[in-house]
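> coordinates only, no sequence provided:
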């Protein structure tokens, strides 16, 4: 099962990259890049299109990572709720993870993040997406 995780993750990211939300974000990034000052004279030139395509691909990837982090969080919350329902209690041992909130434990360089942490994760959505992408140890 462990060896299948990267394949599942890449499959999920590919699927999430085809969602309307991801496509819309990629389109916004593409158009924003084409409107940059240095491309205004020729927004359909090769340089402008190449830069806009690169920006759109990066936005698509970022959005897919974010959507994956959000869906995984929802699944964790649902699993915690099921745990509580199955045990017919709401004891701290059962639901402590789903109620845990606070500041993000991640850091931006040497500075603490300061964003609100996602429930049960201890980090914000940005740092969670970085964890999933393997950018943070």
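Cool, got the structure. None of these values were measured; they are calculated from a predicted model.

> make it CA atoms for all contacts and neighbour counts henceforth
Noted.

> just the helices in this protein please.
5-16, 20-34, 46-87, 92-99, 125-133 (DSSP state H).

> burial count for residue 111?
8 (other Cα atoms under 10 Å).

> so which of the helices of the chain gets nearest residue 111?
Set against residue 111 and scored by Cα to Cα, those come closest in helix 125-133, at 13.4 Å.

> before we go on, here's another structure to hold up against the first:
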């Protein structure tokens, strides 16, 4: 039987910007992988889309920050390519348990908000 799980999340960029400034960027390092930090290049809109993508992925997995380290969900994008999700550690294991094998990610932002939508597809094996 085919299964589909979804997640969506929106981030208020002004709130994220204030939190990042107060933490002197420690917040971003706690939430983004080194590759993501390099890809973001200090842009809060890009950081916000990755933050939203991780939260949306957690929703699709049915787990939150209490069970997953955000570094286990990585948003990867090559120049000009659509962003892709890479799941590591417990996030990858949870996806396998749920039978999720294919992921799509869509992100967008305005000056004020970032949003991400995740769709996961798989099959349940009895």
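Looks like it came in fine. The structure displayed is predicted, hence computed values, not measured ones.

> please state their TM-score.
The TM-score (TM-score structural alignment, normalised by the length of the second structure) is 0.30; 60 aligned residues with a Cα RMSD of 4.9 Å.

> now tabulate the helices of the first structure in CSV and tack on mean neighbour count and distance to residue 108 of the first structure.
Shown next, in CSV, are the helices of the first structure (neighbours: other Cα atoms under 10 Å; distance: least, Cα to Cα, whole Å):
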stretch, mean neighbour count, distance to residue 108 of the first structure
helix 5-16, 14, 25
helix 20-34, 19, 24
helix 46-87, 18, 18
helix 92-99, 15, 25
helix 125-133, 19, 9
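
> which one of those lies closest to residue 112 of the first structure?
Nearest of the helices of the first structure to residue 112 of the first structure, taken as Cα to Cα: helix 125-133 at 11.5 Å.

> which elements pack onto that closest one?
Applying 3 or more Cα pairs under 8 Å, 6 or more residues apart in numbering; DSSP states H and E, we find helix 125-133 of the first structure packed against helix 46-87.

> and the helix it packs on, what does it pack onto?
helix 5-16, helix 20-34, helix 92-99, helix 125-133.

> redo these as JSON lines? Include distance to residue 50 of the first structure.
Output for these, formatted as JSON lines (distance: least, Cα to Cα, whole Å):
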{"stretch": "helix 5-16", "distance to residue 50 of the first structure": "22"}
{"stretch": "helix 20-34", "distance to residue 50 of the first structure": "10"}
{"stretch": "helix 92-99", "distance to residue 50 of the first structure": "44"}
{"stretch": "helix 125-133", "distance to residue 50 of the first structure": "24"}
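
> any idea how far residue 119 of the second structure is from the residue nearest to the spatial centre of the second structure?
Computing the C-alpha centroid of the second structure and ranking residues by Cα atoms, centre = their mean puts residue 54 first, at 2.0 Å. The gap separating residue 54 of the second structure from residue 119 of the second structure is 12 Å, by Cα to Cα, to the nearest Å.

> one more: residue 4 of the second structure?
With Cα to Cα as the criterion, residue 4 of the second structure and residue 119 of the second structure are 7 Å apart.

> neighbour count: the two, which is higher?
The neighbour comparison of residue 4 of the second structure against residue 119 (other Cα under 10 Å) goes to residue 119, with 18 against 14.

> the residue lying closest to that one once chain neighbours are set aside sits in which helix or strand?
The spatially closest residue to residue 119 of the second structure, leaving aside those adjacent along the chain, is residue 6, at 4.5 Å (Cα to Cα, 6 or more residues apart in numbering). Assigned by DSSP states H and E, residue 6 of the second structure belongs to strand 2-12.
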